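> one predicted model, sequence on top.
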Amino acid sequence: MIPIKDDVPTRSFPLITLLLIGVNVGVFLHEMSLSDEELEIFVRTYGLLPLDLVHFNLLNFITHMFIHGNIAHIFGNMLFLWIFGNNVEDALGKFRFLILYFLSGFAAAILQSAVAILMGDINIPMVGASGAISGIIAAYGKLYPFARVYAVIPPFIFLIFALPAWFFIGYWFVIQVLSAMFIPTSLGGVAWYAHIGGFLAGWYLIDNLYPRAKKIVIYTR
């Protein structure tokens, strides 16, 4: 399912969400300016290799979140970040939103790296913001479970479906779990365990980052 928009208005300007999108797009434009050889060096230098987990390479735990493989990769990630991120930022505020984003990204990287080491896939670098964004998706699901997410469902690309957030996000998470079980990263090129790790982190963290008094209002929206 491809989200188009939701029906939750924001009360504040989504500055951090837009800044994150801007940095990701800026890095991707830089990638496009590189030759194939330069791009490979760039990804190997700033992407996250599984053994970076063992070597505690903190820099790459951050930089890999801002690198993307192709236009479809960055477009999909930024679309999800915009639709779900602006409302989560609105609820949490700027600073706590950043904490949620990066901690979810770290959790995603740790789980994906650990699984890759266990499976022997130690030479495949991980790039992309999807782990951090998965945490944002989970937080949105807890904060706005009954919001409507308007989405297209291939092959019915000319129809827009209004789906409750709990269904859209629950379906999305099930797909990540099933894909992790049956599609190895080395075959599909997608870090499924990063999505799962980021989602679980966001699901847990939102309860500790969001004031309980306000949470009640949003849950009963």
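In hand now; what should we look at?
> please make it C-alpha for all contacts and neighbour counts, starting now.
OK.
> just say helix, strand or coil for the most centrally placed residue in the chain.
The centroid of the chain falls nearest to Ile133 when counting by C-alpha atoms, centre = their mean (2.0 Å). The three-state label given to Ile133 by DSSP: H, G, I helix; E, B strand; the rest coil is helix.
> is it true that it touches Tyr101?
Yes: Ile133 is within contact range of Tyr101, at 6.8 Å (criterion: C-alpha atoms under 8 Å).
> pull out the buried positions in the helix or strand where Ile4 lies.
Element membership for Ile4, per DSSP states H and E: strand 2-6. Neighbour counts using 16 or more other C-alpha atoms under 10 Å place Ile2, Pro3, Lys5, Asp6 of strand 2-6 among the buried residues.
> can you point out the buried residues in stretch 143-161?
Across stretch 143-161, burial judged by 16+ other C-alpha under 10 Å covers Leu143, Tyr144, Pro145, Phe146, Ala147, Arg148, Val149, Tyr150, Ala151, Val152, Phe161.
> where along this structure do the strands fall?
For the chain, strands defined by DSSP state E occupy the ranges 2-6, 148-153, 156-164.
> longest helix anywhere in the chain?
The helix that spans the most residues within the chain, counting by DSSP state H, is helix 94-119.
> in contact with Ile196, which residues?
Ile196 sits next to Ala108, Gly131, Ser134, Phe173, Gln176, Val177 when contact means C-alpha atoms under 8 Å, 6 or more residues apart in numbering.
> report the buried members of those.
Among the contacts of Ile196, those classed as buried by 16+ other C-alpha under 10 Å are Ala108, Gly131, Ser134, Phe173, Gln176.
> quick revisit: out of the buried residues of strand 2-6, which is nearest to Phe97?
Distances from Phe97 to the buried residues of strand 2-6, taken as C-alpha to C-alpha, are shortest for Asp6 (19.0 Å).
> second structure follows, compare the two:
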Amino acid sequence: MFNLSPVVRLLLFANVIVFFITSQMGDWAVDRFGLHSVLSEKFSPIQLLTHMFMHGGWTHIFSNMIGLIVFGPMLERVWGGPRFFLFYMLTGLGAAALYLGVNYYETSSLVDAYNMYRANPTNGEFVGFMSQYASSIYDRLAPFIQKFDADPTNPLYIKQGQAYVNAIVGAQVDTPMVGASGAIFGVIMAFGLLFPNTELILLFPPIPIKAKYLVLFYGLYEVYSGIYQAQSDNVAHFAHIGGMLFAYILVKLWGSQRKTFY
């Protein structure tokens, strides 16, 4: 059904094999090789590469690999295997860079507030932290806050408050990102730029659409979701945006040097 090119076949094989291996290793593999925030003690530079070959489940890897085998072969035939592989890796790294940058911007104040709270874990500091960084669960904590306020030196309440705060910080700082989505969105962007009028058939609904409009839709959706939904849908939208952004830069750069590689 799909006429896979050599590098696409290699990347497909690598992603599937790594997925099978790491799925047998459990959460340890994701925690070790998934991409953590630079503010996390679990961050390691090797994660910039390893996270690109890991996935969070069957649906995740299936959707990414479909994108690779649909859009990748034509790009590889235009650029050749080495340049396509370089493009894939650079867009994946670019996606990680933008994700980490946005993550740092969003969480640096959280970490600062966390450190201030650890130095003075009072009920007042707890209320201030939770109201600013965990407003969605603040109302559920009202009974605990009342008890803490009535007995502020109780070591059990102090410990419980610290546990709540640790959980909030851990969820935002220590939750790793995995997947090839950044590179795949880069591949989709490049396809739309090089073959803008190629008609594709959507799965749902099964209607034809030109590649340039598909890329435009994806781009606008990811920007909107990154700004308004990034904290609620557990998807690294800014990694997708980063992949598309770096793909645009590379395609335009290589296009200006067209005589040297076509």
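Perfect, thanks for sending it. Just so it is clear, the model here is predicted, and its values are computed rather than measured.
> if we can go back for a sec, adding distance to Gly69 of the first structure, write the buried residues of strand 2-6 of the first structure out as JSON lines.
As requested, the buried residues of strand 2-6 of the first structure are exported to JSON lines (distance: C-alpha to C-alpha, whole Å):
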{"residue": "Ile2", "distance to Gly69 of the first structure": "19"}
{"residue": "Pro3", "distance to Gly69 of the first structure": "21"}
{"residue": "Lys5", "distance to Gly69 of the first structure": "25"}
{"residue": "Asp6", "distance to Gly69 of the first structure": "27"}
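> which of these sits closest to Leu209 of the first structure?
Nearest to Leu209 of the first structure out of these is Asp6 (C-alpha to C-alpha; 22.7 Å).
> so where is stretch 185-192 of the second structure in the first structure?
Counting by TM-score structural alignment, stretch 185-192 of the second structure falls onto residues 134-141 of the first structure.
> so how much does the matching stretch differ from the second structure once superposed?
By mean C-alpha distance after the TM-score superposition for the first structure, the fitted stretch 134-141 of the first structure averages 1.0 Å away from its aligned residues in the second structure.
> for that stretch, what is the distance to the chain centroid?
Relative to its chain's centre, stretch 134-141 of the first structure lies at 8 Å (C-alpha atoms, centre = their mean, to the nearest Å).
> in it, what's buried?
Ser134, Gly135, Ile136, Ile137, Ala138, Ala139, Tyr140, Gly141.
> ok, and the closest non-adjacent residue to the first one?
Right, Ser134 of the first structure. Phe199 (4.7 Å; C-alpha to C-alpha, 6 or more residues apart in numbering).
> got a list of what the one you found touches?
In this structure, Phe199 of the first structure makes contact with Ser104, Ala108, Gly131, Ser134, Gly135, Ile136, Ile137, Ala138, Phe173, judged by C-alpha under 8 Å, 6+ apart.
> tell me how far it lies from Phe173 of the first structure.
Distance of Phe199 of the first structure to Phe173 of the first structure, given as C-alpha to C-alpha, to the nearest Å: 8 Å.
> then Tyr101 of the first structure?
Relative to Phe173 of the first structure, and taking C-alpha to C-alpha, Tyr101 of the first structure is found at 18 Å.
> try Asp6 of the first structure
Counting by C-alpha to C-alpha - Asp6 of the first structure and Phe173 of the first structure are separated by 18 Å.
> thinking again about what came up before, so which of the contacts of Phe199 of the first structure is the closest to Leu15 of the first structure?
Closest approach between those and Leu15 of the first structure, by C-alpha to C-alpha: Ile136, at 15.3 Å.
> list the contacts for that closest one?
The neighbours of Ile136 of the first structure, taking C-alpha under 8 Å, 6+ apart as the test, are Leu81, Phe84, Gly85, Val88, Leu100, Tyr101, Ser104, Phe199, Gly202.
> quick check, nearest of those to Gly22 of the first structure?
If you rank the contacts of Ile136 of the first structure by distance to Gly22 of the first structure using C-alpha to C-alpha, Leu81 comes first, at 11.5 Å.
> excluding chain neighbours, what is closest to the aligned residue in the second structure for that closest one?
Aligned counterpart of Leu81 of the first structure in the second structure: Leu68 (TM-score structural alignment). Sequence neighbours aside, Ile184 is the residue nearest to Leu68 of the second structure in space, at 6.2 Å (criterion: C-alpha to C-alpha, 6+ apart).
> could you do Ala114 of the first structure as well?
Ranked by C-alpha to C-alpha, 6+ apart and with sequence neighbours excluded, the top spatial neighbour of Ala114 of the first structure is Pro50, at 6.9 Å.
> residues contacting the one you found?
Pro50 of the first structure makes contact with Gln112, Ser113, Ala114, Ala116, Ile117, Asp121, Ile122, Asn123, Ile124, Pro125, Met126 under the criterion C-alpha under 8 Å, 6+ apart.
> what's the spacing between the last one and Ser186 of the first structure?
Read it as Met126 of the first structure. Separation of Met126 of the first structure from Ser186 of the first structure (C-alpha to C-alpha) stands at 11 Å.
> who's more crowded, these two?
Neighbours were counted for Met126 of the first structure and for Ser186 using other C-alpha atoms under 10 Å; Met126 has more, 28 against 12.
> correct me if wrong: the more buried one contacts Leu49.
Yes: assessed by C-alpha under 8 Å, Met126 of the first structure is found in contact with Leu49 at 6.3 Å.
> the second structure: matching residues for stretch 15-31 of the first structure?
Mapping stretch 15-31 of the first structure onto the second structure (TM-score structural alignment) gives residues 6-22.
> same check, this time on stretch 194-209 of the first structure
Alignment of stretch 194-209 of the first structure against the second structure: residues 239-254, by TM-score structural alignment.
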